[in-house]
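Q: predicted model and sequence follow; I will ask about them next.
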Amino acid sequence: MPVKRLTQLAVPVGIVFIVVMLVVPLPPVLLDLLIALNITGALLILLTAMFVNRPLEFAAFPAVILVMTLFRLALNVSATRLVLLDGYAGKVIDTFGHFVVGGSLIVGLIIFVILLVIQFVVITNGAGRVAEVGARFTLDAMPGKQMAIDADLNSGLIDENEARKRRSEVHAEADFYGAMDGASKFVKGDAIAAIVITLINLIGGFAVGVAQLGMPMGEAVETYSLLTVGDGLVSQIPALLLSVATGLIVTRSTADEDMGSDILRQIGRRRMPLQVAGAAAISLCLIPGLPKFPFLLAGGLMLVLSSRIPKDEEQPESTPASLEAAATAHPDTPEQLVAEIQVDPLGLELSADMIDLVDTSTGGDLLDRVKALRRKVAGDIGVVIPPVRTRDNLDLPTATYAIKLFGVEVARGTAPSGTVLAIGDHLGSMPGETTREPVFGLDAKWIPAGLRHQAELSGATVVDRASVITTHLAEVVTTHAARLLGREDVRMLTDVLKKTHPVVVEELTPTQLSLGEVQRVLQGLLDEGVTVRDLVRIFEALSLKAQATKEPEALVEAARTALGPAIVAPYAVNGTVNVISLDPLLEQRMLEALRMTEAGAVIALDAATGQQVLTEILRIATEAENQDLRPVLVCSPQIRAGVRRMVQPSMERLPVLSYSELISTANVRSVGVVSADQTLAVTA
C-alpha cells in the first residue's frame, strides 16, 4: 500500500481503535504499551509546539488535542476496568502506584492533587483565557487586515498572488484561533474528568475489595487505592504536557526563530540585566544561614554569561575637532555643490510628527510602498518615474504632507497621527476631523484608529495613512506623467525597445524624428492619460506619419489611431461605449474655426457659441453619469485636439476621442448629440 494511503488511514483507524478501547477489555501488556505511547506522544506534541515559528505551522493542533484527550480517557476506562476486575493494571500503573510515590497513598494523593492544580488552575485556565481573547481579537481584526491587503495591492506593494496568499492566511488564522478556543475547553474538561474518574475509582475499588472480595479494609485501601493513584498520575503527566503545549501555542507570537532560540536571544541581548541578576544572587550569600555555594554558582554563571555578550555600540559625540576634520576631508567641491543644488523631479515632504510612517522600527512602511508605486506606475502607463525623494520639512503644519514636482509644490494633504481615513456617508456620529478624500474628492473623516472596525460595520471604506499618501502620490504622478518624462527617459525606453525591435527604432530615430520630437509625442499621449506601454505600435505609426509631416499634434493623432483599441477599452462597459457626439453641421463650423497656434490647434468660435456648446456637453454628460454611465465625447480626428483643448478647463475628466479610434469597437451607444441648431440659434 502506498505511503500516502497509509498516512490517510492512520488517524481514522486510530480513532476507531480508541472507540473499541472504551468497550473491549485490554490485556495489561497492551495497556502498558499504549500508556507509553500516550506519554511519548504528549512529549512529542509539546516539543513540536516549542519549535514552530508561527502558530499556523501547527494548524492541526486543535484536532490533535481532541484525539489525544479521547485516547487518554479511553486508557482511563481500560485501566479502571482492569483495576476493579483483577486488582492489577500492568507494570506502568503498578510502578507509579508503589515506586514513584513510595507506596504511600497520602503522598500519591498529594502529588496527584498538585499536578491537577497546576494543570487545571494555572495552565489550563490561562491558556483558555488567552485562546478566547486571541479568537475574539483575531476575528475583530479580520476586516482591517483585509483592507490593509487591498491597500497594499492597490499601491503595487504586492501582486495578486501575494494578496491571495495573505487573505488565505488571515482566514486560516481566524479559523485556527477559533478552533483553539474550543480545544482549550477540551483540556479543561479533561482535567475535570480526571478528578471524577479518580474519585470513582477510589470509592469503587474500596467497595469491590471489601464488599465483593471480602478483603480487610486496610488491604483493600492499599491494593486498589494505590493502583487508582498510579492510574491518575499516569494520566495526569501527558495531560499536563498537552496543557503546557496548548499554553505555548496560544501565547506564541509570530517570530523568525523557534521559541527556545527566541527566548535565549532576547534574554541575552543586554549585558546589564545579567550583571544585576548575578550581583544580586551573590549578595544573598551575606544573609546568615543561607548556603553559600548554590548562590555563588548561580551568580557566577550569570556574570560569566554577561561577559560574553558584546557591549552595545555607542555613538561617539561629535566634537568641534571632529566636525572640522570632516569639513577638511570633504571640501565643498564644485561637483558636490552642483549635486546639492539640483532639483529633484519628484519629492514627498512630511511634517515632523509624521516621521513614524517611514520609521521601520515602529512598523512604518511608507518608503517601501513608494518604491512599489514606481513599479505599479511603470506597469500602468509605461513610464519609469524618477525616484521619490522623501524628507521631513519642519515648516509644514502638523500632520501635513506635500508633494513636489521639480521643487514646486503641486499637492498637499493631511494625515493626523493615530487616525485612519473613513470614506462614507454615515460618519456624522463618529468623532474626528471632517475632510475630503484627496484623489476623488469624496466626503471623508479622519477617525481614531480604534474606531476602524465600527466604521467598517457602518459601511465606510477605511484606509490607513500610508495608503492615503501613496494613493495621492500615484494620482499626482499619473496626472503629471508628461512633465516627468525627460529626454533621458525617452533614450532609455528607446534603447530597451531596440534590443527586441531594432528595425522599428532604426527606421524612426534619428532618421525621421529626433529624440526630442519623440518625447513631445509621448508627452502628448501621457497628457491625455494614454499609456505608452505599446511603444512598438507607437513607433510604427510615427514612422509612417513622419514621412508626411512632423507636426506634433498630427503625430499624436497617428499614434492614438494605432492605439485605438487600448484607448477605448477603459471606457467600454460590457463591450459597449457610451458616446456624446457632435452634429455634423456643428463639426463643420468647428473645422472652419480651427486655428493653429504655438500651443496647438484651437477652435476659435465666438464666445456665445462656445459657451453654449460647453453647456450642452456638460448637460448630456451629467445626465449620463446620473444613470451610472461613463460617457466619452467623440468627433472627427481633424478637430479632436482642438475640441479637447476647449472642453478640458471645465470638464477635465471627460475623455475626447476620435471616430478613427472607435473603429474596432463592437458596440457604440449614443447618449446624446450636441446639435448645431441649439448652438447656432444663440448667435442668430
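A: Perfect, I can see it now. Numbers count the residues shown, from 1 in each chain.

Q: CA only for contacts and neighbour counts going forward, please
A: Will do.

Q: in the stretch 51-200 of the chain, which spans are helices?
A: 61-86, 91-95, 105-117, 125-154, 160-207 (DSSP state H, counting those that start in this stretch).

Q: turn the ones you listed into JSON lines, columns for distance to Thr576 and mean neighbour count.
A: Shown next, in JSON lines, are the helices of the stretch 51-200 of the chain (distance: least, CA to CA, whole Å; neighbours: other CA atoms under 10 Å):
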{"stretch": "helix 61-86", "distance to Thr576": "53", "mean neighbour count": "20"}
{"stretch": "helix 91-95", "distance to Thr576": "80", "mean neighbour count": "19"}
{"stretch": "helix 105-117", "distance to Thr576": "73", "mean neighbour count": "17"}
{"stretch": "helix 125-154", "distance to Thr576": "26", "mean neighbour count": "19"}
{"stretch": "helix 160-207", "distance to Thr576": "27", "mean neighbour count": "18"}
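
Q: from Ala372, how far out is the nearest residue to Val221 once chain neighbours are set aside?
A: Residue nearest to Val221 in three dimensions, not counting chain neighbours: Phe206, with 6.0 Å by CA to CA, 6 or more residues apart in numbering. Phe206 is 75 Å from Ala372, where distance means CA to CA, to the nearest Å.

Q: okay, pairing it with this:
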Amino acid sequence: MKFSDLGVLGAVILIVAMLIIPLPPWLLSFLIIINITLSLLVLLTAMNMKEALDFAIFPSVILLLTLFRLGLSISTTRAILTEGDAGEVVDTFGNFVTGGNIVVGLVIFALLVIIQFLVITKGSERVAEVAARFTLDAMPGKQMSIDADLNAGMISEKEARERRAKVSGESDFYGAMDGATKFVKGDAIASIIMVFINLIVGMIIGMMQLGLEFGEAATQFSKLTVGDGLVSQIPALLISTATGIVVTRAASDGNLGSDIMTQLFSQSKLLYVAAGSIAILGLVTPLPDWITLPIAATLAIGAFLMDRNKKESIEEIQEFEEEIATDTMKSPENVVNLLSVDPIEFEFGYGLIPLVDTSQGGDLLDRVVMIRRQLALELGIVIPVVRIRDNIQLQPNEYRIKIKGNELARGELLLDHYLAMSPGDDDMIEGIDTVEPSFGLPAKWITEQVKEDAEMYGYTVVDPPSVVSTHLTEIIRANASDLLGRQETKQLIDHLRETHSILVDELTPSPLAIGDIQKVLGRLLQEGVSVRNLPVIFETLADYSKLTSDTDILTEYVRQALARQITAQHSNGQPTLKVITVSGKIEKLLADSIQQTEHGNYLAMDPQDSQHILEAIAKEVERVSFMEQSSILLCSPAVRMYLRQLTERYFPQIPVLSYNELDAAIEIQSVGMVNVD
C-alpha cells in the first residue's frame, strides 16, 4: 500500500479512537488546528475548481471531516466535563476571541450557528437536491446528444467515451452531494446540542464534584463551552461555505475568482452607472463624502481602465487571428487536410434543416444511429460515421448521399407532405406525382388531409424522415463492400482474436494476408451475404487456403459453409424455396468459356451467347414477377461464380445460388428455367 493510503487509513482509525479513548489537552489542541487547516484547504479548493468533477471526492471529504469534527467535539466535551480543561486552543478562543466577555461569546456562537444552519446549510441542501434531480433527468438527453454528435462525425469514439464518463460522473457526484449536505445539516444540530450539554452539565459537575460556587462554575464552563463551540463552528462554517460553492458552481473555463471578475465587473457601462449613483448618493444625502466619493472614483477609474484594456485586447486578438489565418493558408498541412474523404456523407438543402434540428422536432440524427446499429447486426461490419451537413449548392428540399466522395443517390422531400405508394395502378387520391427514391416505385406526395383517405384505400404512407432513412439504409446496404477496407478488416480480425485467437493466428498473416481476407468478405457483402459469423468464415478459409490462394474460389467455399444462413436469408422462414433453375446447355456454355490463367480464372464468353443468356434471364424474371414471386437463380456450384459475373451488371438484385449453398432440409421448387435455343 502507498504511504498516502496508509495515512488515510490511520486518520480514520484516529477518528474512531477519539470517540472512545480520552486524549490529552495538547493533542486536542493540535487536532483542532489540523481541523481548521483542512476546512480552509477544502474551501480554497472549492473556490478554485472549474467544474464539479474537478473535486469529485468532495462528498466523501465532507463525511470524513464531519466525523473528525464530531470526534473532536466528543473529546473536548469529555475533557471539559472531566478535567475542566480542553487545551490551549479552546481556552484561547474562549478568552481572546470573545474579549473575555462570555455573553459576547455566546452571542457570536449563536450567530455562527444561525448563519450556518438557517442560511448556508439550508440553501446548500436545497440546491444539491434540485441539482441532483435535474442532473438525473437530463442524463438520457445528454447521452442521446453524445450519440448524435458521434454519428454526425463531430466527435471521435474516444471523445464520446470521455463525455459519457463525464455525464455518468456528474450524475453520481450530484446524487452523492444530495446526501452529503445532510451530514453538514446534522453537524450543525449536533453542535447546538453539545453546547447545551457542556454548559449545563459542566456547571452541575463544577458545583457538585469540583466544589465551585455557582458564579465560578458558570464563568469557567461558559468560557470553555464558548471556546469549544467556536473551534467547532468555524471549521463547520468553512465546510458549509465550500458545500454551497460546489453545488451552486456552474462549469466554466475559470475558477470562482476569475469568473466573478470577468462576469460581475465585465461591463464598464454598469460600473459608470454605479459610480454615478454612489456619488449622487453622497452629495445629496447626509452620508459622509469622504466614504462615497472615493468609492465612486474607484469604480469610474476601473471602468476607464477596463475599456482601454479591452480595446487593446481586441486589437491584439485581431492581429493574432490574421497571422494565424495567413500562416494556415501557407502551411502544407492546410492542403493535406483537404485530401481526406468521408466514407459516408449526407448533404441536404437549407429547406431540410428541420430534419436534423432537434429544437424543431428533427430526429434524423437518432435515426442514423439506429441505422448503423441495424446494419451492423445485419451485415456484420461496423458502419462508418455518417457525415451530415447542409449544402447551399443543393435545392432547398434536395438531398444527396455520397460514398467515399462519390454521389450515389439524390432525392427530394416535401416536409409538410407524406409519401404515399399505391398498391395498384389506380390513382384514387390527389397528390404530386413522384418516385419513391429507395426502390424506384411510383408514388405521390400528399397532404395531411389526404393521409387518412390514402390509408383507407390501401396506400403505404410514410413521413419524410422515414423516406430518407430508408433511402440511406438501402444505399449503405448496397455499397457495404465499398466501406470494408483493410483497416476495417483489421478491426474485425482484432475483435475476433479476443475470442478465437488460435483460429486467427492460424489464418493470418499466413497463408492469407489482411488484403486477401478483405477481398473474400467484400465479395460476400457484395452479394448481400452477412459476414457476422466470422468464426465459420475463418474456419473455412483456414481449411481451404492451404489448397488455393484464389480469393474467388475461397469465397465459394465460404458460401457453401454458410449454407444455412444463406438459405434462411432467402426462404424467409418458409419450408419451400422457389427458384429459377438454369438449363444444362447454359451451364455447359459457361463452363466452356472459363479461361484459366496463373492469376486466376475468368469468364471469356462470346458476346452473342452472353446476350442470348441475359435476354433469357430477363424474360424468365419478368414472367416470375407477374406471379408475385421473388427471382432466385439456381445453378451448379462449378459455374455459380461465373454466372454471377455475367449477371451482376444487368441484374444486381437477383441472387445467384448453387445447390451446395442450400440447406438439405429446405424443399426446392422450380418456378421456371432459363434456356437458350
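A: Cool, got the structure. As the structure is a prediction and not an experimental result, all values here were calculated from the model.

Q: so stretch 209-217 of the second structure matches what in the first structure?
A: The alignment of stretch 209-217 of the second structure onto the first structure (TM-score structural alignment) covers residues 212-220.

Q: contact partners of the matching stretch?
A: Residues outside stretch 212-220 of the first structure that contact it (CA atoms under 8 Å, 6 or more residues apart in numbering): 205-206, 209-210.

Q: biggest separation within those residues, which pair?
A: Of all pairs drawn from the contacts of stretch 212-220 of the first structure, the one with the longest distance (CA to CA) is Gly205 and Val210, at 8.5 Å.

Q: hmm, Leu227 and the residue nearest to Val221 of the first structure touching each other?
A: No: checked against CA atoms under 8 Å, the pair Phe206 of the first structure and Leu227 is beyond contact range at 11.4 Å.

Q: need the overlap of contacts for the two.
A: Taking CA under 8 Å, 6+ apart as the contact rule, Phe206 of the first structure and Leu227 touch no residue in common.

Q: not counting residues beside it along the chain, what's closest to Ser235 of the first structure?
A: Closest residue to Ser235 of the first structure apart from its sequence neighbours, by CA to CA, 6+ apart: Arg72 at 6.7 Å.

Q: return the residue of the second structure aligned against the one you found.
A: Aligned by TM-score structural alignment, Arg72 of the first structure pairs with Arg69 of the second structure.

Q: ok, Ser235 of the first structure next?
A: Superposed on the second structure with TM-score structural alignment, Ser235 of the first structure falls opposite Ser232.

Q: and the helices in the stretch 351-500 of the first structure?
A: Ranges of helices in the stretch 351-500 of the first structure, per DSSP H, counting those that start in this stretch, are 366-381, 452-457, 465-479, 481-484, 487-500.

Q: could you save the helices of the stretch 51-200 of the first structure as JSON lines and add columns showing distance to Arg412 of the first structure?
A: Formatted as JSON lines, these follow (distance: least, CA to CA, whole Å):
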{"stretch": "helix 61-86", "distance to Arg412 of the first structure": "51"}
{"stretch": "helix 91-95", "distance to Arg412 of the first structure": "76"}
{"stretch": "helix 105-117", "distance to Arg412 of the first structure": "62"}
{"stretch": "helix 125-154", "distance to Arg412 of the first structure": "20"}
{"stretch": "helix 160-207", "distance to Arg412 of the first structure": "30"}
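
Q: quick one: closest of those to Val490 of the first structure.
A: helix 125-154 (27.0 Å).

Q: the closest one packs against which elements?
A: The contact analysis (3 or more CA pairs under 8 Å, 6 or more residues apart in numbering; DSSP states H and E) places helix 125-154 of the first structure against helix 160-207, helix 226-251, helix 452-457, strand 461-463.

Q: mean shift between the longest one and the second structure?
A: Once the two structures are superposed, the average separation between helix 160-207 of the first structure and the matching residues of the second structure is 1.6 Å (mean CA distance after the TM-score superposition for the first structure).

Q: could you point out which element follows that helix?
A: Where DSSP states H and E defines the elements, the next helix or strand beyond helix 160-207 of the first structure is helix 217-220.

Q: for stretch 117-135 of the first structure, measure first residue to last.
A: Using CA to CA, one end of stretch 117-135 of the first structure lies 25 Å from the other.

Q: cool, and stretch 448-456 of the first structure?
A: End-to-end distance of stretch 448-456 of the first structure (CA to CA): 13 Å.
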